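>>> Below are the sequence and a predicted model for it; my questions follow.
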Amino acid sequence: MTTDTAVRPPPSGASGSDFARLSRRIVDAGLLRRRPGYYAVRLTVVAALYVGGWAAVALIGDSWWTLAVAGFLAVVFGQVALLAHDAAHRQVFRRRRGSEASGRIAGVGVGMSYGWWQDKHTRHHANPNHEELDPDLNPDLLVWSQDQARAAKGLPRLIGRWQAFLFFPLLTLEGFNLHVSSVKALADRSLKHRMLDGVLLFAHFTLYLAVVFWLLPPGMAIAFLAVNQGLFGVYLGSLFAPNHKGMPILTGEDRPDFLRRQVLTSRNVRGGWLTDIALGGLNHQIEHHLFPSMPSPNLRKARTVVRRYCEDLGLAYTETGLITSYRLALASLHQAGAPLRHAPAKEDS
């Protein structure tokens, strides 16, 4: 099991001359250099918002206005998760120890097993949108291709019929799913530092629930949990949905070279500085997949280099607006579920 989520590109000889030439341009432009000042400010701001949000819960207390703070904290949780993502990719610290320590601290802030997520995300980066190799395409609840739909049973078969319409409502459960998957992963003996992850998860759940039920009456506490975790799930899912959903899905022996494997399966989202903040730089998904350890504030500059290079190669470089990216993702989900809608009635019995 690999644990290096930086997923550095293969050496130039393995990745082909096309990627080697692009990589040299990126290095010459200084875009792989660390940005300690940027991350110092970002970490400080997010930490202040996190602490401030909980302070607001304590100050407002027994009032339904506390639910507005629950929504605010859901967004802050998403930003904490994005920091864990950057740390895991060694965008923040060059060395493994600092990256893992900061990633685990951020992970415990939202109730996520850093080790489980790191392994899963590493495998995604190595084979994005590959039906058999990308864990993000496992048909656990939704089906991502018509082949998966034809083989679906249980919940995926039931939900898959209308999954495009159910997608955003189901995202309200994504925060809960993150916690459940993190806890389930602790049973995997091959997962490194699983005991540490288990202690941190237990500490998060204990402190989180204790604070909420101590500061709020039971009914309001339950409402707080529903709003906070539900909106956190929606935000988390909305961060990742535009990136690959609706892009080509690879199967079997489909293994283009590194450059094409990353570019052709990824989609960028156009926008300004607000989009960069809201999506944590993941709106520059093509550049992120090509250079995972590149600090997120450098991705926008890298976009100009990568896009021009892809145009010179005649390589499709996909970039849309945010709403269009969701529309394409939902259209892909609807198309994937078509065999379930058109299946004979006797197959559903």
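It's in. Model, not experiment: these values are computed from the prediction.
>>> contacts and neighbour counts: CA atoms only from here.
Will do.
>>> for the biggest helix by length in the chain, which positions count as buried?
Across the chain, the longest stretch assigned as helix under DSSP state H is helix 218-244. Neighbour-count burial for helix 218-244 flags 220-221, 223-239, 242-244 (criterion: 16 or more other CA atoms under 10 Å).
>>> Report all helices and strands that the next helix or strand after it contacts.
Using DSSP states H and E, the helix or strand that follows helix 218-244 in sequence is helix 258-263. Contacts defined by 3 or more CA pairs under 8 Å, 6 or more residues apart in numbering; DSSP states H and E place helix 258-263 against helix 17-28, helix 285-290.
>>> Helices along the stretch 1-150 of the chain, start to end?
12-15, 17-28, 36-60, 66-88, 96-110, 114-126, 146-151 (DSSP state H, counting those that start in this stretch).
>>> Deepest-packed of these, please.
Scoring those by mean neighbour count under mean count of other CA atoms under 10 Å gives helix 66-88 as the most buried, with a mean of 24.
>>> If I take it and helix 218-244, what angle do their directions form?
If you take axes from the mean of the first three to the mean of the last three CA atoms, to 10 degrees, helix 66-88 sits at 40 degrees to helix 218-244.
>>> what does helix 66-88 contact?
4-6, 43, 46, 49-50, 53-54, 56-57, 60, 92-93, 99-100, 102-104, 106-107, 109-110, 118, 223-225, 227-229, 231-232, 235-236, 280, 295-296 (CA atoms under 8 Å, 6 or more residues apart in numbering).
>>> A further structure is provided below for comparison with the first:
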Amino acid sequence: MPATLHAPSAPSVSPAASGRSSGSDFAPLARRVRESGLLERRRGYYARAIGLNLAATAAVWAAVAWAGDGWWTVLLGVPLAVLAARTAFLGHDAGHRQIARSARGNRWLGLLLGNLLLGMGHGWWSDKHNRHHASPNHVDKDPDVGEGVLAWTREQAGRKRGVLRWVARHQAALFFPLLTLEGVNLKVGSVLFLRGRSRRDRLVEGGLLLAHVVGYLALAFTLLPVGQAVALIAVQHALFGVHLGAVFAPNHKGMAMPGPGERWGHLRRQVLTSRNVRGGVVTDWLMGGLNYQIEHHLFPGIPRCSLRRVRPLVMEHCAAVGVRYTETGLVASYRQALGHMREIGKPLR
């Protein structure tokens, strides 16, 4: 099916304009996917993925120890960032209960992968990400397009003042440079989130976050002199933020944004606001399976390795019910996402 391109301004699309409006549109697809067996847990796949990622991360830190205090060692921050993103994707899958059979098992996997290994709070991410999945691209409900440093609607851009107004004016050009701060921002947000949580959550999540900070800094400053250690940490966190942002940016930016009071069924709410990115196994690996954003939003609990196989079923169903299914190449996805950001900031220039 050819890709559907959307205007940079991402106008609101009503259900009537996108095909038949019916709350039952999703039910036949859900039944077909369930009967296909693609929703079943793939614990062997995830055991291998987690084991290989841990082994690779340990190997890179061993390479840091072997390379010593030369400034070339700082370049090992690049594979450390890539592997940290793999850990984040695994934590993401645990948050959607894709890995273990029980909610408790997935929660502990999320805590170990997120809080302990990454220093990124599983509770904070789950709260934020679940709200995003419930109302993708809805300005009043989706925290990913809410008020912040960047503007996702012209109304948001018009309310910016001072430095933030200048940022919104040039946000398309500043997007990737700003992502170099995202790795630190994720950790700060995780800590701030704990202020309003229960004593038990603060103890468990806060304790694991503290263990991460102590262990990570001890490892870096034990293996390297202060200057190189600081540089390695900076490189890893900067590239980690860029990597994650580069994966999440093409998924929804520039796609349809529901207007106030509009009520869409599950199928339209998830498909019309999402964009897939075409590619092979390399794209799947680099994007953690999130290039199948439409399928992931329709079936958030489906194992990552099953997303490619469920895609033809979703495409066929969308064509049958008249719902636009948007899929582009990677470069085109960035062009559309950044084009949307540029269009939003245009009135300020």
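That came through fine. These numbers were taken from a predicted model, which means no experiment stands behind them.
>>> Just give the TM-score of the two.
Laid over one another, the chains give 0.91 as their TM-score (TM-score structural alignment, normalised by the length of structure 1), with 327 aligned residues with a CA RMSD of 1.4 Å.
>>> hang on, the earlier thing: between the helices of the stretch 1-150 of structure 1, which gets nearest to Phe168 of structure 1?
Distance to Phe168 of structure 1, taken as CA to CA, is lowest for helix 66-88 among these, at 15.7 Å.
>>> so how far is that closest one off the chain centroid?
Average the C-alpha atoms of helix 66-88 of structure 1, do the same for its chain, and the two points are 13 Å apart (CA atoms, centre = their mean, to the nearest Å).
>>> now that helix: which residue numbers in structure 2?
Mapping helix 66-88 of structure 1 onto structure 2 (TM-score structural alignment) gives residues 73-95.
>>> what do you get for stretch 16-23 of structure 1?
Residues 23-30 of structure 2 are matched to stretch 16-23 of structure 1 when aligned by TM-score structural alignment.
>>> Report the aligned residue range of structure 2 for stretch 257-268 of structure 1.
Structural correspondence for stretch 257-268 of structure 1: residues 265-276 of structure 2, per TM-score structural alignment.
>>> again with stretch 134-143 of structure 1
Using TM-score structural alignment, stretch 134-143 of structure 1 pairs with 142-151 in structure 2.
>>> What's the end-to-end length of the matching stretch?
13 Å (CA to CA, to the nearest Å).
>>> in that stretch, what's buried?
In terms of neighbour count (16+ other CA under 10 Å), stretch 142-151 of structure 2 has its buried residues at Asp142, Pro143, Asp144, Val145, Gly146, Glu147, Leu150, Ala151.
>>> I'd like to know which of the helices of the stretch 1-150 of structure 1 is closest to Ser182 of structure 1.
helix 114-126 (6.3 Å).
>>> and the buried residues of stretch 142-151 of structure 2, which two are the farthest apart?
Farthest apart among the buried residues of stretch 142-151 of structure 2 - using CA to CA - are Asp142 and Leu150, which lie 14.2 Å from each other.
>>> Tell me how many other residues surround Arg97 of structure 2.
Residues near Arg97 of structure 2, counting by other CA atoms under 10 Å, number 23.
>>> Now the spatially most central residue of structure 1: closest residue in space, sequence neighbours ignored.
Closest residue to the average C-alpha location of structure 1: Phe240 at 4.8 Å, with CA atoms, centre = their mean. The shortest distance from Phe240 of structure 1 to any non-neighbouring residue, by CA to CA, 6 or more residues apart in numbering, is to Leu282 (7.7 Å).
>>> and the equivalent of the one you found over in structure 2, how many residues sit next to it?
Using TM-score structural alignment as the criterion, Leu282 of structure 1 maps onto Leu290 of structure 2. Counted with other CA under 10 Å, residues neighbouring Leu290 of structure 2 total 24.
>>> Go ahead and confirm Leu290 of structure 2 touches His296.
Yes. The pair Leu290 of structure 2 and His296 qualifies as a contact (CA atoms under 8 Å) at a distance of 7.1 Å.
>>> Now tabulate the helices of the stretch 1-150 of structure 1 in JSON lines and tack on distance to Gln163 of structure 1.
Below are the helices of the stretch 1-150 of structure 1 laid out as JSON lines (distance: least, CA to CA, whole Å):
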{"stretch": "helix 12-15", "distance to Gln163 of structure 1": "37"}
{"stretch": "helix 17-28", "distance to Gln163 of structure 1": "37"}
{"stretch": "helix 36-60", "distance to Gln163 of structure 1": "33"}
{"stretch": "helix 66-88", "distance to Gln163 of structure 1": "24"}
{"stretch": "helix 96-110", "distance to Gln163 of structure 1": "27"}
{"stretch": "helix 114-126", "distance to Gln163 of structure 1": "22"}
{"stretch": "helix 146-151", "distance to Gln163 of structure 1": "11"}
